[in-house]
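Chemist: Turn this into a model:
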Amino acid sequence: MLRVGLTGGIGAGKSVVARRLTERGATVIDADVLAREVVERGTPGLEAVVAEFGAQVLTPDGALDRPALGKIVFADDERRRALNAIVHPLVAGRRQELVARAGANAVVVEDIPLLVENGLTSGFPLVLVVHAPEDTRLRRLVADRGMTETDALARIRAQATDDQRRAAADVWIDNSGDVAATYAVVDRLWERRLRPFAANLRAGTRAPRPAHAIIADPDPTWAEQGRRLVERVRRAAGDRAVRVDHTGSTSVPGLAAKDVVDLQVVVEDLPTAAAVADDLVEAGLVRAPDRWWDVDRDGVERDKAMACNADPGRAVNCHIRQRSSPAWRDGLLLRDWLRAHADAVDEYAALKRELAARPHDSVDVYAQTKTPWINEALARAEEWAERTGWRP
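Modeler: This next block holds a predicted model:
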């Protein structure tokens, strides 16, 4: 099963995206619908809301008066938190029931308006954010939902900012234009990413990659992408992870690199490493079945586990190392030394481009030809670490 988080600010048009995903074959679970279900007449949820806010939030026939409740909670952060404390656990429980029913082969899209605000993004291998400018959203809320401009603005401002949502987004969907344009974006997303992502997860197969090294210019979003992936892996690994880090070239600002995010998980031993690699399917990664090892600076091979991306839209190598291996420290040392030495970044980038331009039939060959430079750089980094007191 592939679970996808869908979110966006009020009035951004999540329903347009959700509707198209349903048409393409996704199982869409709408948190707003569930939020209504759990506070219908006669439910324990409605009883709890009335106990907290009083009978003023009921209509004459005993149903929840949503506009009356909205005026209370959207103007007061404390009262909104009180409502969320009642409704969110009930919605989460119902959502889990529906996810379980969807089946192992499903693409389950969970439409959650407050996905970012409630810190739920790391629970999904992929997060889609639907966006429209604030003035467009305001116009829609006034025209389509009959809100006053004051109420609409209050609801918009009570939610996450665009910057916060962008930081959480693996896919940013601009829904400021016409519906046909948004449908076209969703169709491409379904065919090129969601459907193959789900198929790769089912098969336990890494998404295809180029056979040879291709060096990309530095991408300022690599750091944010790495942060999101670290959070997902940390959640899936739980207490078994001593630490989880974004390492490798994409973790160094300004360094040209293959467009692959390297992650490192440190665990106590190899059996734990293998178990964590299996469980990273929850983060959208699949275990690499072959035997993997590090070759340290003394030429000693040390076993590790590996997990890689099932997502065709983001290449990831997750190295899971036991605490006793020196390789995890070397990875962090090289990263931090490069971050502190712009001249070394330029030197390494030039080497990468030169090696990638040579004829080679596999990424492994490219990686092996970098080894002498890396070993020499680690020697320089050790001197820097001793001088500065660096510790991982």
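Chemist: From now on I want contacts and neighbour counts done on CA atoms only, so please keep to that.
Modeler: OK.
Chemist: C-terminal to the strand or helix carrying L128, what's the next element?
Modeler: Here L128, judged by DSSP states H and E, is contained in strand 126-131. Heading C-terminal from strand 126-131, the first helix or strand you meet, by DSSP H and E, is helix 134-145.
Chemist: Okay, buried residues for that following helix please.
Modeler: Buried residues in helix 134-145, counting neighbours by 16 or more other Cα atoms under 10 Å, are found at E134, R137, L138, R140, L141, V142.
Chemist: Check stretch 4-18 too.
Modeler: For stretch 4-18, by 16+ other Cα under 10 Å, it's 4-15, 17-18.
Chemist: now swap in stretch 328-344 and tell me
Modeler: So for stretch 328-344, counting by 16+ other Cα under 10 Å, buried means W328, D330, G331, L332, L333, L334, R335, D336, W337, L338, R339.
Chemist: Can you give me the distance of T43 to V266?
Modeler: T43 sits 46 Å away from V266, going by Cα to Cα, to the nearest Å.
Chemist: More neighbours: those two, which one.
Modeler: Higher neighbour count among T43 and V266: V266, with 23 against 11, using other Cα atoms under 10 Å.
Chemist: Make TSV from the buried residues of stretch 4-18 and add distance to V108 and secondary structure to it.
Modeler: Below are the buried residues of stretch 4-18 laid out as TSV (distance: Cα to Cα, whole Å; DSSP: H, G, I helix; E, B strand; the rest coil):
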residue	distance to V108	secondary structure
V4	6	strand
G5	9	strand
L6	10	strand
T7	14	strand
G8	17	strand
G9	20	coil
I10	21	coil
G11	23	coil
A12	21	coil
G13	19	coil
K14	15	helix
S15	15	helix
V17	14	helix
A18	11	helix
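Chemist: Proceed likewise with the subsequent sequence, for comparison:
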Amino acid sequence: MTGRPPVIGLTGGIGSGKSAAADRFADRGAAVVDSDLIAHQLTAAGGAAIEPIRQAFGNEVITAEGALDRGIMRALAFEQPEARKRLEAILHPMIRAESERQCQTANAPYVMLVVPLLIESGVFRERCQRIVVVDCPESVQVERVKARSGLSDAQVRAIMDAQISRHDRLAAADDIIDNSGDLDALFAQVDRLHECYLRLQSA
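Modeler: Below you'll find the model as predicted:
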């Protein structure tokens, strides 16, 4: 293989099943670059973002172990939109730089770049040769997130409202994975797309 592998952007609303789809693409041989995982690494104890966050928000958003206190930060960001913007100003450049490094060094037929806010982000979107959206009805999203996180219906809806609409996300998709069924149905769709993405190398 010569040159950089093609980059496919994978996105979807909260609870849509992005992680399950990404894991299946990885099993099939794709290099998965996950912006959420990068963000967690940056905000873990000793992560590169901890000191800038401490300077911006104070020790109250840092746990005793030295990691970002996600619960406190989430509440602060929802209460104060300006706080969310300050946090994003710290994290987003770091996430973009690390994801670009991983895309450049990937040794795989193609890269699956997983970004929840891919459609909203011009920088990430421009990197991708294709965009695949994992989709399911909003009612299914709510039930999945409530079951795994313990958040209330209203809290899940608030997170969804902060994301691009389902209609606009689907309108931006080159490929769509319908994840309203079971895992076998999801895997079958991923496997079909995997065969298509393998052909992008020589396109």
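Chemist: Need the TM-score from the superposition.
Modeler: Once superposed, chain against chain, the TM-score is 0.91 (TM-score structural alignment, normalised by the length of structure 2); 198 aligned residues with a Cα RMSD of 1.5 Å.
Chemist: how much space between the counterpart of L198 of structure 2 in structure 1 and D187 of structure 1?
Modeler: Per TM-score structural alignment, the equivalent position to L198 of structure 2 in structure 1 is R195. Look at R195 of structure 1 and D187 of structure 1: by Cα to Cα, they are 10 Å apart.
Chemist: Flag every buried residue along whichever helix or strand L186 of structure 2 is part of.
Modeler: Taking DSSP H and E as the criterion, L186 of structure 2 maps to helix 183-198. By 16+ other Cα under 10 Å, the buried positions in helix 183-198 of structure 2 come out as L186, F187, Q189, V190, D191, L193, H194, Y197, L198.
Chemist: Can you show me the strands along structure 2?
Modeler: Secondary structure of structure 2 (DSSP state E): strands at 7-11, 31-34, 111-114, 130-135, 175-178.
Chemist: By how much does the third one deviate from structure 1 on average?
Modeler: The superposed strand 111-114 of structure 2 is, by mean Cα distance after the TM-score superposition for structure 1, a mean 0.6 Å from where its aligned residues fall in structure 1.
Chemist: Check the second one too.
Modeler: Once the two structures are superposed, the average separation between strand 31-34 of structure 2 and the matching residues of structure 1 is 0.7 Å (mean Cα distance after the TM-score superposition for structure 1).
Chemist: how about that strand, which residues of structure 1 does it hit?
Modeler: The aligned range for strand 31-34 of structure 2 is 27-30, by TM-score structural alignment.
Chemist: which secondary structure elements does the biggest helix by length in structure 2 contact?
Modeler: Under DSSP state H, the helix in structure 2 containing the largest number of residues is helix 81-105. When contacts are defined as 3 or more Cα pairs under 8 Å, 6 or more residues apart in numbering; DSSP states H and E, helix 81-105 of structure 2 packs onto strand 31-34, helix 35-42, helix 50-57, helix 70-79.
Chemist: Show me what R139 of structure 1 aligns to in structure 2.
Modeler: In structure 2, R139 of structure 1 lands on E143 (TM-score structural alignment).
Chemist: For S180 of structure 2, see how far away its match is.
Modeler: Counting by Cα to Cα, the gap from E143 of structure 2 to S180 of structure 2 is 12 Å.
Chemist: Now the common contact residues for the two.
Modeler: Applying Cα atoms under 8 Å, 6 or more residues apart in numbering, one finds that no residue jointly contacts E143 of structure 2 and S180.
Chemist: What does F74 of structure 1 correspond to in structure 2?
Modeler: Using TM-score structural alignment, F74 of structure 1 pairs with F78 in structure 2.
Chemist: and its match, how many neighbours?
Modeler: Other residues lying near F78 of structure 2 total 14 when counted by other Cα under 10 Å.
Chemist: Pull the contacting residues for it.
Modeler: R84.
Chemist: Quick check: the gap between it and G17 of structure 2.
Modeler: From F78 of structure 2 to G17 of structure 2 the distance is 24 Å (Cα to Cα).
Chemist: next one: R192 of structure 2
Modeler: 17 Å.
Chemist: Verify the stated contact: I95 of structure 2 with S35.
Modeler: Yes - if you go by Cα atoms under 8 Å, I95 of structure 2 and S35 touch, sitting 6.4 Å apart.
Chemist: Map L126 of structure 1 onto structure 2.
Modeler: For L126 of structure 1, the residue aligned by TM-score structural alignment is R130.
Chemist: Same question for D279 of structure 1.
Modeler: For D279 of structure 1, no residue is aligned by TM-score structural alignment.
Chemist: related to what we said a few turns ago, include distance to G150 of structure 2 when you put the helices and strands packed on helix 81-105 of structure 2 into TSV, please.
Modeler: Listed next are these as TSV, based on distance: least, Cα to Cα, whole Å:
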stretch	distance to G150 of structure 2
strand 31-34	24
helix 35-42	20
helix 50-57	26
helix 70-79	13
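Chemist: Mean neighbour count, these: which tops it?
Modeler: Ranked by mean neighbour count, these are led by strand 31-34 with a mean of 23 (mean count of other Cα atoms under 10 Å).
Chemist: so who does the counterpart of V57 of structure 1 in structure 2 touch?
Modeler: Matched to structure 2 by TM-score structural alignment, V57 of structure 1 sits across from V61. Counting by Cα under 8 Å, 6+ apart, V61 of structure 2 makes contact with R54, L68, D69, R70, I72, M73.
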